[in-house]
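S.K.: Below is the sequence, then the predicted model.
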Amino acid sequence: MGHRIFTTAFSSVYPHYVTKVERKGRTVAELHEVIEWLTGFDDAALAEHLATGTTFEQFFAAADLNPHAELITGSICGVKITEIEDPLMKRIRFLDKLVDELAQGRPMDKVLRG
């Protein structure tokens, strides 16, 4: 049985990402840049996913994951990303980690593993 987040609509979590980065002085454009880097979704594709209620499972199934995503390390919610075995949960945590780094003010080239 999968985690509840797998069947949660991406559009229901997205506003929390926006709030998190804007509260720390970052922009929606920067958030979209991070999402595009990880998933390959441009603004139009992202808007489509948000409008249609795509679940996280569907969102990442359609994504063209960046080959450098494996460079994302560290912990999220007290769990080391490298220790997450479920591939979908790992992708979700990659996104969470990138959003956290953006909100923490890390330079964009570092966030995007430049």
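M.R.: Great, that's in hand.
S.K.: C-alpha from now on. contacts and neighbour counts both.
M.R.: Noted.
S.K.: center of this structure, which residue is that?
M.R.: residue 95 (2.2 Å; C-alpha atoms, centre = their mean).
S.K.: Please spell out which residues along the helix or strand hosting it are buried.
M.R.: Using DSSP states H and E, residue 95 sits within helix 87-103. Buried residues in helix 87-103, counted by 16 or more other C-alpha atoms under 10 Å: 88-95, 97-103.
S.K.: second one coming, line it up with the first:
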Amino acid sequence: MTEHRIFSMPFAKVYPLYLQKAERKNRTKDEVDQIICWLTGYSQAELQQQIEQQHDFATFFSQAPAMHPNCVLIKGVVCGVRVENVTDPLMQKIRYLDKLIDELAKGKALAKILRQ
């Protein structure tokens, strides 16, 4: 089976798209960063380092300190696919992040996005 192209895509190339999506809906970079750090366990400095080093998604998630235990509560559809039904662990993590950014852009409260 071939790997998905997204796995080898630099996270730093997609990160600005996450920001644009959020900022179009009057959300902030800080909120996007908070979501990413909550999901992956990165600190703000570690997140910035990952972006500067141009790591691909596979490396970005493999080096993540710890996926948040509440990430299993992330449910819903992204790009026509239910995130809870994605079988590939890396693709599921990417879809989790996509779903959280979608929720932010749709105006959902940050506390609800972070499953608190």
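M.R.: Now that the structure is in, tell me what you want to look at. The model shown is predicted, which means the values in this text are computed figures rather than measured ones.
S.K.: TM-score for this pair?
M.R.: Once superposed, the chains reach a TM-score of 0.98 (TM-score structural alignment, normalised by the length of the first structure), with 114 aligned residues with a C-alpha RMSD of 0.6 Å.
S.K.: counting contacts, what elements does the helix holding residue 95 of the first structure pack onto?
M.R.: helix 10-23, helix 28-39, helix 56-62, strand 75-76, helix 108-111 (3 or more C-alpha pairs under 8 Å, 6 or more residues apart in numbering; DSSP states H and E).
S.K.: Comparing that helix with the second structure, how large is the average distance?
M.R.: Here the mean offset of helix 87-103 of the first structure against the second structure after fitting is 0.3 Å, by mean C-alpha distance after the TM-score superposition for the first structure.
S.K.: between that helix and helix 28-39, how big is the angle?
M.R.: 150 degrees (axes from the mean of the first three to the mean of the last three C-alpha atoms, to 10 degrees).
S.K.: which part of the second structure lines up with helix 87-103 of the first structure?
M.R.: The aligned range for helix 87-103 of the first structure in the second structure is 89-105, by TM-score structural alignment.
S.K.: and the matching stretch, how far out from the chain's middle?
M.R.: Centroid separation for stretch 89-105 of the second structure versus its chain: 5 Å, with C-alpha atoms, centre = their mean, to the nearest Å.
S.K.: who's in contact with that stretch?
M.R.: 7, 18, 21-25, 27, 32, 35-36, 39, 57-58, 61, 71, 74, 76-78, 83-84, 86, 110, 113 (C-alpha atoms under 8 Å, 6 or more residues apart in numbering).
S.K.: give me that answer again for 7 Å
M.R.: Under the contact criterion C-alpha atoms under 7 Å, 6 or more residues apart in numbering, stretch 89-105 of the second structure has outside partners 18, 21, 22, 25, 27, 58, 74, 78, 83, 86, 113.
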